[in-house]
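S.K.: just need the structure, nothing else, for what follows:
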Amino acid sequence: MQTAIIFDMDGTLFQTNLILEPALECTFEYLRHKNLWSGAAPIEKYREIMGVPLDVVWKTLCPDHSDKIRKKSNDYFQAALIEEIRQGNGALYENVLPTLQSLSDSYPLYIASNGESAYLQAIMSTYHLDRWIKGCYSIDIIPSKNKAQLVERIMKEQNIVSGFVVGDRASDINAAIDNNLIAIAVNFDFAQQEEIKKAHHIVEQFPQLIDIIKTYRIQIQEV
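M.R.: Model (predicted):
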């Protein structure tokens, strides 16, 4: 049995905003070329719903399209995102790497993300996150697309009995609370105040996690 830290990826570790706009523009240009879209790409709409499962994303962005076209749009979008990452146009948030390195000295680290597996692996390999991350889990493996169930799956597979979920959206906070873990919200690009106010802690800078988590470690040792 172990205590672990489970991180969200988009908007928590990775600055998705840096590659979101060009990848969406590329996708909707493809739809325009196929006479399936007119007007600007719905970038602000996607920013509002960032963090929800991808099937919800495309139902929201393309409400009048068929499931087949939505799937094709998502496939195109995923390929564009991965190409942006490989071209070096993305970035981790400031001080993510040294913070992960520090935390990994005391806790096993995992990722629970609503992103697709290939996209997550592109980030993992580009920034060599497997130096500290022991497992990267995609919502793809959960039929319900429920992040709380994804975290529950990680806990069962990795024999985790306590720990923390670090994320920026309601799905992350709820995943922590539903599994009796400590919810830590990062107040970064996509965070919404109404969603993150339910977290046990809110941080403005990534290294703040170290002091918060260290406090719990001290409490556990004292007990």
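S.K.: going forward, measure contacts and count neighbours with C-alpha atoms only.
M.R.: OK.
S.K.: chain center to stretch 41-49: distance?
M.R.: Distance, stretch centre to chain centre, for stretch 41-49: 16 Å (Cα atoms, centre = their mean, to the nearest Å).
S.K.: would you mind pulling the contact partners of that stretch?
M.R.: By Cα atoms under 8 Å, 6 or more residues apart in numbering, the list of residues contacting stretch 41-49 from outside reads 20-21, 24-25, 28, 57, 61, 190.
S.K.: ok, now stretch 160-173?
M.R.: Counting by Cα under 8 Å, 6+ apart, the neighbours of stretch 160-173 from elsewhere in the structure are 1-9, 11-12, 51-52, 147-148, 154-155, 175-176, 180-188, 190-192, 195-196, 198-199.
S.K.: what is the end-to-end distance of it?
M.R.: The first and last residues of stretch 160-173 sit 18 Å apart, counting by Cα to Cα, to the nearest Å.
S.K.: next, the structure of the following sequence, for comparison with the previous one:
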Amino acid sequence: MIRHKLHQPEAMIFDLDGTLFQSESILLPAYHATFEQLRREGLYEGETPPEERITSCLGMVIREIWRKVLPESPASVHRRADELLLQHQLSCLKRGEGALYPGVEDTLRKLQQSGIRLFIASNGLENYVKLVSRHKGVADLFENLYTAGEYRTESKVDLVKQLLDNHRVQSAWMVGDRSSDVEAGKKNRLFVVGCDYAGFGKASELDGADVKIRSFPELLEL
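M.R.: Modelled structure (predicted):
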């Protein structure tokens, strides 16, 4: 239970998948379509790996995802799978599929109206992150979008540090649903809000967060 309001930060930095966007709503259809195409191209044989293998990787950088999903396949297959997954996800978005979590757009607008600078920091690919924010009608609310795909960072810690330095942010909250978000916030000396509503992470995923929320609009209560 939230017992008192915290000092309003200058900025809030958000993860995308599992925090703002219900990524599984397009990820899983794209995942199955990717493996169907890999089989047609002769790059993969057998059944599609369990969905849990890809959903457990949400929040990781791309190269780590395919090492876990396809540990026996060479890097060339990983690259092709990555290309196909992105293509199918973008197709889903263009068809109007996928959804933000309840209350995300309204909450973001209220945070912006209160004078808080809003950013996204995601380990996802640049085109994917930008297309999600644009197609879901929230792109105009963010001062900038930072992705590992665009900035070639090794970790979210480095990505968030670049964001803070480039925009001269003095105080910020890191808001996300994965351990990588907690680490990025803590190593950059930020207050960390753990989003405990996506349901994909381990029980210990948000250990170290300063506070956990069960729905996105709880940010306004904080």
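S.K.: need the longest helix for structure 1.
M.R.: Using DSSP state H to define each element, structure 1 has its longest helix at helix 67-86.
S.K.: and the strands in structure 2?
M.R.: 11-14, 117-122, 144-147, 172-176, 191-195, 211-213 (DSSP state E).
S.K.: deepest-packed of these, please.
M.R.: Neighbour counts averaged per stretch over these are highest for strand 172-176, at a mean of 26; criterion: mean count of other Cα atoms under 10 Å.
S.K.: next one: stretch 210-223 of structure 1 to chain centre, how far?
M.R.: 25 Å.
S.K.: hmm, I was thinking of stretch 42-61 of structure 2
M.R.: 17 Å.
S.K.: check contacts around the most far-flung residue of structure 2 relative to its centre.
M.R.: Residue distances from the centre of structure 2 (Cα atoms, centre = their mean) peak at Gly42, which lies 31.0 Å from the mean C-alpha position. Remark: with contacts taken as Cα under 8 Å, 6+ apart, Gly42 of structure 2 is in contact with nothing.
S.K.: ok, now how distant is it from Phe35 of structure 2?
M.R.: Distance check for Gly42 of structure 2 against Phe35 of structure 2: by Cα to Cα, it reads 10 Å.
S.K.: kindly report the same for Leu190 of structure 2.
M.R.: According to Cα to Cα, Leu190 of structure 2 stands 39 Å off from Phe35 of structure 2.
S.K.: roughly how far apart are Val169 of structure 2 and Gly18 of structure 2?
M.R.: Computed with Cα to Cα, the distance linking Val169 of structure 2 and Gly18 of structure 2 is 24 Å.
S.K.: and the two? Which one has more around it.
M.R.: When neighbours are counted by other Cα atoms under 10 Å, Val169 of structure 2 and Gly18 differ, and Gly18 comes out ahead with 24 against 15.
S.K.: how far away is the alignment partner in structure 1 of the more buried one from Gly115 of structure 1?
M.R.: Under the alignment (TM-score structural alignment), Gly18 of structure 2 pairs with Gly11 in structure 1. Computed with Cα to Cα, the distance linking Gly11 of structure 1 and Gly115 of structure 1 is 11 Å.
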